[in-house]
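Trainee: quick one: sequence plus predicted model below, questions after.
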Amino acid sequence: MEFNNKPKPDDRSDNVEKLQTMVQNTIENINEAEETLEFSNAEDRARVEAKNERRKESIDAMRSEIQDESQARQNGYRQS
């Protein structure tokens, strides 16, 4: 059996949109998790709050990447 080991070409054309969708989904996950807090015990509450903090950090990173990708799109994805 033969395998094609050629890497796929780097297609960044929709990265901004994918990242924006990921940010929106993560925000929705934060909101849904926060809605469960009133029914949670202290241990579960701490776990949810910690996870939401990590989610917020991820959102910051994704927004930074959106800026980078948007700039790359404006520059025609030229490599430096």
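Mentor: Arrived safely, thanks for sending.
Trainee: hey, let's count contacts and neighbours off CA atoms from now on
Mentor: Will do.
Trainee: neighbours around V23, how many?
Mentor: Counted by other C-alpha atoms under 10 Å, the residues lying close to V23 total 21.
Trainee: OK, contacts around it?
Mentor: With contact taken as C-alpha atoms under 8 Å, 6 or more residues apart in numbering, V23 is in contact with 59, 62-63.
Trainee: and these as JSON lines, adding distance to T21 and secondary structure?
Mentor: Conversion of the contacts of V23 to JSON lines gives the following (distance: C-alpha to C-alpha, whole Å; DSSP: H, G, I helix; E, B strand; the rest coil):
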{"residue": "I59", "distance to T21": "11", "secondary structure": "helix"}
{"residue": "M62", "distance to T21": "10", "secondary structure": "helix"}
{"residue": "R63", "distance to T21": "11", "secondary structure": "helix"}
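Trainee: below is structure B, check it against A:
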Amino acid sequence: MAKHQKPNRDDRSDNVEKLQAMVQNTLENIEAAEETMAFSSEEEKAKIQSKNDRRKQALEGFREEIKDEAAHREQ
């Protein structure tokens, strides 16, 4: 007989902080990758640049989510 589990409550209380930490980690990853480019081949540089472009797009999404979560907190 299967147990029925209650879904976890939607706890958004620390989402802004988590998203801010994600932004900081992503910025650090971008910086580290740019430092690595100095010692990379042209092919590796292109891959790193492509990945950093994706990271920058993710940052935009994180920042939008932070705005949404902050607005939700104020309600």
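Mentor: Cool, got the structure. From a predicted model like this one, the values you see are computed outputs, not experimental measurements.
Trainee: care to give me the TM-score?
Mentor: Here the superposed chains carry a TM-score of 0.94, computed using TM-score structural alignment, normalised by the length of structure 2; 75 aligned residues with a C-alpha RMSD of 1.2 Å.
Trainee: where exactly do the helices run in structure 1?
Mentor: Shown for structure 1, the helices assigned by DSSP state H span residues 15-36, 42-74.
Trainee: burial check on N52 of structure 1, number of neighbours?
Mentor: 19.
Trainee: quickly note the distance from the nearest residue to it once chain neighbours are set aside to F39 of structure 1.
Mentor: If the residues on either side of it in the chain are set aside, N52 of structure 1 comes closest to I30, at 5.7 Å by C-alpha to C-alpha, 6 or more residues apart in numbering. Spatial separation of I30 of structure 1 from F39 of structure 1 under the definition C-alpha to C-alpha, to the nearest Å is 15 Å.
Trainee: which one's more surrounded, those two?
Mentor: Under the criterion of other C-alpha under 10 Å, the comparison of I30 of structure 1 against F39 puts I30 first, with 18 against 10.
Trainee: pretty sure the more buried one sits against R54.
Mentor: No - contact status for I30 of structure 1 versus R54: not in contact, 10.0 Å apart, counting by C-alpha atoms under 8 Å.
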